[in-house]
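Novice: okay, sequence plus prediction incoming.
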Amino acid sequence: MSTTQQLQDFVTQVRRDILRQVHQVNSGHPGGSLGCAEFFSVLYQEVMDYSTDFKMNGENEDLFFLSNGHISPVFYSVLARSGFFPVDELNTFRKIDSRLQGHPTTHEALPGIRIASGSLGQGLSVAIGAAAAKKLNNDDKLIYTLHGDGELQEGQNWEAIMYAAGNKVDNLIATVDYNKKQIDGATDDVLPLGSLKAKFEAFDWDVIELKEGNSCDAIKSALNEAKSRTGKGKPVVILMETEMGNGVDFMMGTHAWHGKAPSDEQLKTALEQNPETLGDY
């Protein structure tokens, strides 16, 4: 188990990786990636039981599925720094013939990636299938997922949410990045979501509200609480309130950095706010 400082150092380096990946090719999605740096770091450094000897079937290990695949920079950084592939491969992000495409894909056999998630709204459906397979195989490991809040405007999510509860898929922990922003503005302005807590409860899910979604300690506590609620007949969801662009002052409080790369000067400022801790790639 990592200390709080070790986790924070990991998060800070992941932020640097995100910023440098996106800046290098002048494309990508830094906002949501930065907002979820703590979540990914805790999940892979503290919570999940997995092997870096990657096998697609994932037998006898916890599995994670990223549904909002555009936040690939944070996913790639954490996978690399958790030992799935060399850290210096982050240099190839979004380049021709790279395994690290803008949205994660599996066609080049990238360790840690089990599904392509370019189209939003499909991750939960895949995760439910994996959860059902684990039950059929008497595999007691868990399935974890991450979804954007704007992504929940896609109808397929709600079919999956209804199915999971109706079929007692209770080896599943879904997390919603509840930053209340999407590429075109606030979710309330684009298409209001109403009360996500009330909606999930109406669909018969077990709901955990996480107000401090950028606190490693709070995330670890919420994920451990979620684990304790599995196996009781209901799927579990964590509504995780985060700040888009967290850790970079000029990216916070706005949706503007959802899918925009920083300039040279902006990168310099952002990196000064997140000093190197584990070594740049």
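Specialist: Okay, I see it. Numbers count the residues shown, from 1 in each chain.
Novice: going by C-alpha atoms from here, please, whenever you check contacts or count neighbours.
Specialist: Fine.
Novice: for the stretch 1-150 of the chain, what spans make up the strands?
Specialist: For the stretch 1-150 of the chain, the strands defined by DSSP state E, counting those that start in this stretch occupy 63-66, 143-148.
Novice: need the residues that contact the first one.
Specialist: Think strand 63-66. With contacts defined as CA atoms under 8 Å, 6 or more residues apart in numbering, strand 63-66 is touched by 48, 50, 113-115, 117, 123-124, 127, 141-147.
Novice: another one to put next to it:
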Amino acid sequence: MMGLWVRFPPVAPRRSKRCHACSGVFLLRSSEMGKTATRRTWRGGKRSERFLHFAKVCFIIIPKETWQDCSTAAVLNNCEKEHAMTTNEKKQLMATACKVRMGVIEGTHAAKAGHPGGSLSAADLFTYLYCKELNVDPSNPKWEDRDRFVLSKGHTAPGLYAALAQRGFFPESDLLTLRHIGSHLQGHPNMNETPGVDMSTGSLGQGVSAAAGMALAAKYQGKSCRVYTLLGDGEIQEGQVWEAFMFAHHYKLDNFCAIIDNNGLQIDGRVADVMSPYPIAEKLRAFGFRVAEIDGHDFDQLEAAFTLARGTKGCPFAIVMKTTKGKGVSYMEDQAGWHGKAPNDEEYAQAMAELKAQLAEVEGM
């Protein structure tokens, strides 16, 4: 089971004059809104209690030395019920994710080019962002106060386009024009041509840098919008990525969320063999991020991670998603060869048959 853990700073009780600082760790637990969490400590042989009140959610403190042992399941089982997705919500997300994957296959097959592998590994993330997390308006893509999403690993544009189509930014039929001359859906995102695209990307490392700049600009302008960016685990081999992370920490960009698609593969093979980025989470923590490690194909874990991201103050947040490259198409799964290759007619037919079967199974739940 992947671990999901996040350290939070102590929070002052309501109506208290000062915070009793401690080095504990707050773990989301089930409780009624506005209740008080208690920590008992021993000082000078006497027991003392510290009360920590939270306006929206209640946390319980666990020992610092054991916080990394907390599992995702423990966090999810203790999430407040009002934050948990309903069965119907999850079913809708799973169905939409299947359609996003179908859009990836249809687009790359029609283009006879593109990057299906990483698009498929991030399909659940794209779905969650555009169907639940992002504050955006398809009827007004340039709305000034919208949340921003920057696809730093820009080559997985087929997945982004499929999600944008599902959200209503443009017709699904446009996906068949991927990479065609005159199409607004080119091989890498173009903010000047494609509705819903917030940054033109493709050169690895530059997207996350632009996203960090957007987050700082929002802070300066007093805006409440949030900025999200998705990076590949091969992309984080770029030094510019870590400069952007250092920037985000320096300016305390708590409106900035970096998501790492850790599918373990890049165009030349295993990331661990080409230029290992591991341990990813520990490096992010060293750069001042709070970090959640999750299964990127589990909508409950995505929900929990983004809830924690929104509640983090004073520093940036990162989500490291363990995923499978080519997820959903049997012959593409965990195969580096499908990083940047389009399916032929026979492969297209097999992929679509598999995805349609998965969609039918979800809709029958």
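Specialist: Received it, and whenever you're ready, just let me know what you need. The structure presented is a predicted model; accordingly, all values stated were derived computationally and were not measured.
Novice: after superposition, what is the TM-score?
Specialist: Counting by TM-score structural alignment, normalised by the length of the first structure, the TM-score of this superposition works out to 0.93. Behind it: 273 aligned residues with a CA RMSD of 1.5 Å.
Novice: so which of the strands of the stretch 1-150 of the first structure is nearest Phe200 of the first structure?
Specialist: Of all those, it is strand 143-148 that lies closest to Phe200 of the first structure, at 13.7 Å by CA to CA.
Novice: circling back: winner for burial among the strands of the stretch 1-150 of the first structure?
Specialist: Mean neighbour count (mean count of other CA atoms under 10 Å) peaks for strand 63-66 among the strands of the stretch 1-150 of the first structure, with a mean of 25.
Novice: including distance to Lys135 of the first structure, could the strands of the stretch 1-150 of the first structure go into CSV?
Specialist: Output for the strands of the stretch 1-150 of the first structure, formatted as CSV (distance: least, CA to CA, whole Å):
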stretch, distance to Lys135 of the first structure
strand 63-66, 13
strand 143-148, 11
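Novice: any idea which of the ones you listed gets closest to Asp97 of the first structure?
Specialist: strand 63-66 (21.9 Å).
Novice: just tell me the aligned range of that closest one in the second structure.
Specialist: Per TM-score structural alignment, the counterpart of strand 63-66 of the first structure in the second structure is residues 148-151.
Novice: one more: stretch 79-90 of the first structure?
Specialist: Taken onto the second structure by TM-score structural alignment, stretch 79-90 of the first structure occupies residues 164-175 there.
Novice: stretch 134-153 of the first structure now?
Specialist: The aligned range for stretch 134-153 of the first structure in the second structure is 218-237, by TM-score structural alignment.
Novice: ends of the matching stretch, what's the gap?
Specialist: One end of stretch 218-237 of the second structure to the other measures 28 Å (CA to CA, to the nearest Å).
Novice: residue in the first structure matching Ala351 of the second structure?
Specialist: When the first structure is aligned by TM-score structural alignment, Ala351 of the second structure is paired with Ala270.
Novice: quick one: residues contacting the closest residue to that match other than its chain neighbours.
Specialist: Among residues not flanking Ala270 of the first structure along the chain, Val248 sits closest, at 5.6 Å (CA to CA, 6 or more residues apart in numbering). Residues in contact with Val248 of the first structure (CA under 8 Å, 6+ apart) are Ala270, Gln273, Asn274.
Novice: how many neighbours does Leu265 of the second structure have?
Specialist: 26 (other CA atoms under 10 Å).
Novice: and it, how far is that from Ser121 of the second structure?
Specialist: From Leu265 of the second structure to Ser121 of the second structure the distance is 11 Å (CA to CA).
Novice: need the overlap of contacts for the two.
Specialist: With CA under 8 Å, 6+ apart as the test, Leu265 of the second structure and Ser121 both reach Lys325.
Novice: and the match of Ala351 of the second structure, what is it in contact with?
Specialist: Leu19, Val248, Asp249.
Novice: so how far is Thr187 of the first structure from the second one?
Specialist: Counting by CA to CA, the separation of Val248 of the first structure from Thr187 of the first structure is 22 Å.
Novice: next: the last one.
Specialist: Counting by CA to CA, the separation of Asp249 of the first structure from Thr187 of the first structure is 21 Å.
Novice: which one's more surrounded, these two?
Specialist: Neighbour totals were compared for Asp249 of the first structure and Thr187, and Thr187 leads with 21 against 11 (other CA under 10 Å).
Novice: which residue lines up with the more buried one in the second structure?
Specialist: Under the alignment defined by TM-score structural alignment, Thr187 of the first structure is paired with Val271 of the second structure.
Novice: then Lys234 of the first structure?
Specialist: Lys234 of the first structure maps onto Cys315 in the second structure, by TM-score structural alignment.
Novice: residues in contact with the closest residue in space to Ala244 of the second structure that isn't next to it in sequence?
Specialist: Distances taken as CA to CA, 6+ apart put Ser209 closest to Ala244 of the second structure, at 5.0 Å, once the chain neighbours are dropped. Neighbouring residues of Ser209 of the second structure by CA under 8 Å, 6+ apart: Gln240, Val241, Glu243, Ala244.
Novice: sec struct for the third one, please.
Specialist: Looking back up the chat, that one is Glu243 of the second structure. Secondary structure for Glu243 of the second structure, judged by DSSP: H, G, I helix; E, B strand; the rest coil, is helix.
Novice: aligned counterpart of Gln21 of the first structure in the second structure, please.
Specialist: Under TM-score structural alignment, Gln21 of the first structure pairs with Gly107 in the second structure.
Novice: tell me where the stretch 1-150 of the first structure has helices.
Specialist: Assigned by DSSP state H, counting those that start in this stretch, the helices in the stretch 1-150 of the first structure fall at 4-25, 30-35, 37-42, 72-81, 123-136.
Novice: make JSON lines from the ones you listed and add distance to Phe65 of the first structure to it.
Specialist: Shown next, in JSON lines, are the helices of the stretch 1-150 of the first structure (distance: least, CA to CA, whole Å):
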{"stretch": "helix 4-25", "distance to Phe65 of the first structure": "19"}
{"stretch": "helix 30-35", "distance to Phe65 of the first structure": "15"}
{"stretch": "helix 37-42", "distance to Phe65 of the first structure": "12"}
{"stretch": "helix 72-81", "distance to Phe65 of the first structure": "10"}
{"stretch": "helix 123-136", "distance to Phe65 of the first structure": "6"}
